[in-house]
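**Q** What would the 3D arrangement of this be:
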Amino acid sequence: MAGKPQQRTLATRRRILEAASRLIVEQGFDATSVDVIASEAGVAKATVFAHFADKASLLIALHLEQLENLSTAMEAEVEALAQDPARKSASIEMARLLAPWLALYRENPEFARLFLVQSTLKDGPYTRQFLDACFGMEAKVMRGLSILSERNALRSAADIAVLTQGVLAFYYHVSVGYNLYHVSTAAEQAALMQGLLQALLERHT
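**A** You can find the predicted model right below:
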């Protein structure tokens, strides 16, 4: 059972996260300062930084549960792919794996930017968890492609590591396209992703 000091720490962290969530929804991430978050949470600015390395870490913390759920669901989807030898469409399977990630970043454009600037993030426990989720996503894409390769569902002589980077590059491109309004709808985003994956992965006759 957590002692009182730990309970107070958890309660303070929860207040900061709740305040940040409300303000970011109302004002947007860029327009929400740490000073305003601290004031809304009823704590000193230094207290916010005692819990979170910077504002980006705070944003990551708000979405960690979603990332964990996505990672778990993606692992289950890869396992289902491994168990069903009839599933041989590489573009469909990769699009299926990545669709929930595209939805998360489509709905949270500020969070999507963090995915694209990973190397600039300040180190800390939340950042490390975020990066672990990103690396885990890459590993699951690679495993899915390996399964499809064993079924001769990919281009002949395909290098799995190179194809994995290609899939992720298209994922970044489609995510950015949506958030910069070059791709205006979720359906258009899904169609673009499917088309790019088909061109990269499928055998051509």
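**Q** C-alpha only now, for contacts and for neighbours.
**A** Noted.
**Q** Regarding the protein, what is its longest helix?
**A** What stands out as the longest helix in the chain, according to DSSP state H, is helix 55-83.
**Q** I have a second one here; can you model it like the first so I can compare?
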Amino acid sequence: MRPLKKETVPSGAPAGRAERAADRRQAIIEAAFETFIEQGFAATRLDDVAKRAGVAKGTIYLHFKDKQALFEELVRSAIVPLASRLMAPPPATGSIRAVLENFAGNFVREVTTTRRGALVRLVIAEGPRFPAIADFYYREVVSRGMAGMRALIELGIARGEIRESGLKDFPQIVVAPAMVAVIWQGLFGQFAPLDAVAMLRVHLDLIFGERRAA
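**A** From the prediction side, this is the model:
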């Protein structure tokens, strides 16, 4: 029998084109991130994003149907994975307070003092004018975060760590200082720096009771 001939992949194969397309898509998302933060949703033009990304405007439409779709993908890539990680399922054992302290530290490190915080502030500022943005952000981020926080609170109540059972109906109370930190950082951080981690720990003292020294 003749030996089988080894198949070769010609240069410029579909895999290479797919990689280049993925690179262009990522460049567009990165350019959109910077442009939305600098100019806001209303003032951002796809021409500006294209120029920053180094692509033709028409290239954007190969990946996203409009500015709204581009913004939604930006939230999916920058915020949704982080929110899912921060709001992991409640632990089978261990302190709920420790989980929330870890959440607070990660939130400050990865949201409050980063570009993600600027993106959250953009949603807060322009969401009322663009309800589709607010609706999308609520469905993809807020509703999931609230469900995860409610699960933690209910577990804390069941374990006797949290005495106020009504807190489960208002998980917003637990995350409120995190949002205050995001807003404060953007508006007043340069004038009056805020120790967001310390503030969140004091907030947890109000919920769980002051931590006793060992």
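**Q** Overlay them and tell me the TM-score.
**A** The TM-score (TM-score structural alignment, normalised by the length of the first structure) is 0.67; 187 aligned residues with a Cα RMSD of 3.9 Å.
**Q** Who are the packing partners of the longest helix of the first structure?
**A** Based on contacts counted as 3 or more Cα pairs under 8 Å, 6 or more residues apart in numbering; DSSP states H and E, the elements that helix 55-83 of the first structure packs against are helix 4-27, helix 90-107, helix 109-116, helix 125-150.
**Q** Which stretch among those approaches residue 79 of the first structure most closely?
**A** helix 125-150 (8.7 Å; Cα to Cα).
**Q** now that closest one and helix 55-83, what's the angle there?
**A** Orientation note: helix 125-150 of the first structure sits at an angle of 20 degrees relative to helix 55-83 (axes from the mean of the first three to the mean of the last three Cα atoms, to 10 degrees).
**Q** Which positions in helix 125-150 of the first structure come out as buried?
**A** Taking 16 or more other Cα atoms under 10 Å as the neighbour-count basis, helix 125-150 of the first structure is seen to contain the buried residues 126-127, 129-131, 133, 137-138, 140-149.
**Q** ditto for stretch 194-205 of the first structure
**A** Of the residues in stretch 194-205 of the first structure, those scored as buried under the neighbour-count criterion (16+ other Cα under 10 Å) are 194, 196, 197, 198, 200, 201, 202.
**Q** Kindly report the same for stretch 77-95 of the first structure.
**A** Within stretch 77-95 of the first structure, the residues scored as buried using 16+ other Cα under 10 Å are 77, 78, 81, 82, 87, 88, 89, 90, 91, 93, 94, 95.
**Q** can you tell me which residues contact the first one?
**A** Going by Cα atoms under 8 Å, 6 or more residues apart in numbering, residue 77 of the first structure touches residue 97.
**Q** now residue 78 of the first structure
**A** If you count contacts by Cα under 8 Å, 6+ apart, residue 78 of the first structure has them with 97, 140, 143, 144.
**Q** quick one: what's aligned to the last one in the second structure?
**A** Pointing back at residue 144 of the first structure there. Counting by TM-score structural alignment, residue 144 of the first structure corresponds to residue 152 in the second structure.
**Q** how close does the counterpart of residue 44 of the first structure in the second structure get to residue 67 of the second structure?
**A** Here residue 44 of the first structure is matched to residue 57 in the second structure, going by TM-score structural alignment. The span separating residue 57 of the second structure from residue 67 of the second structure equals 12 Å under the rule Cα to Cα, to the nearest Å.
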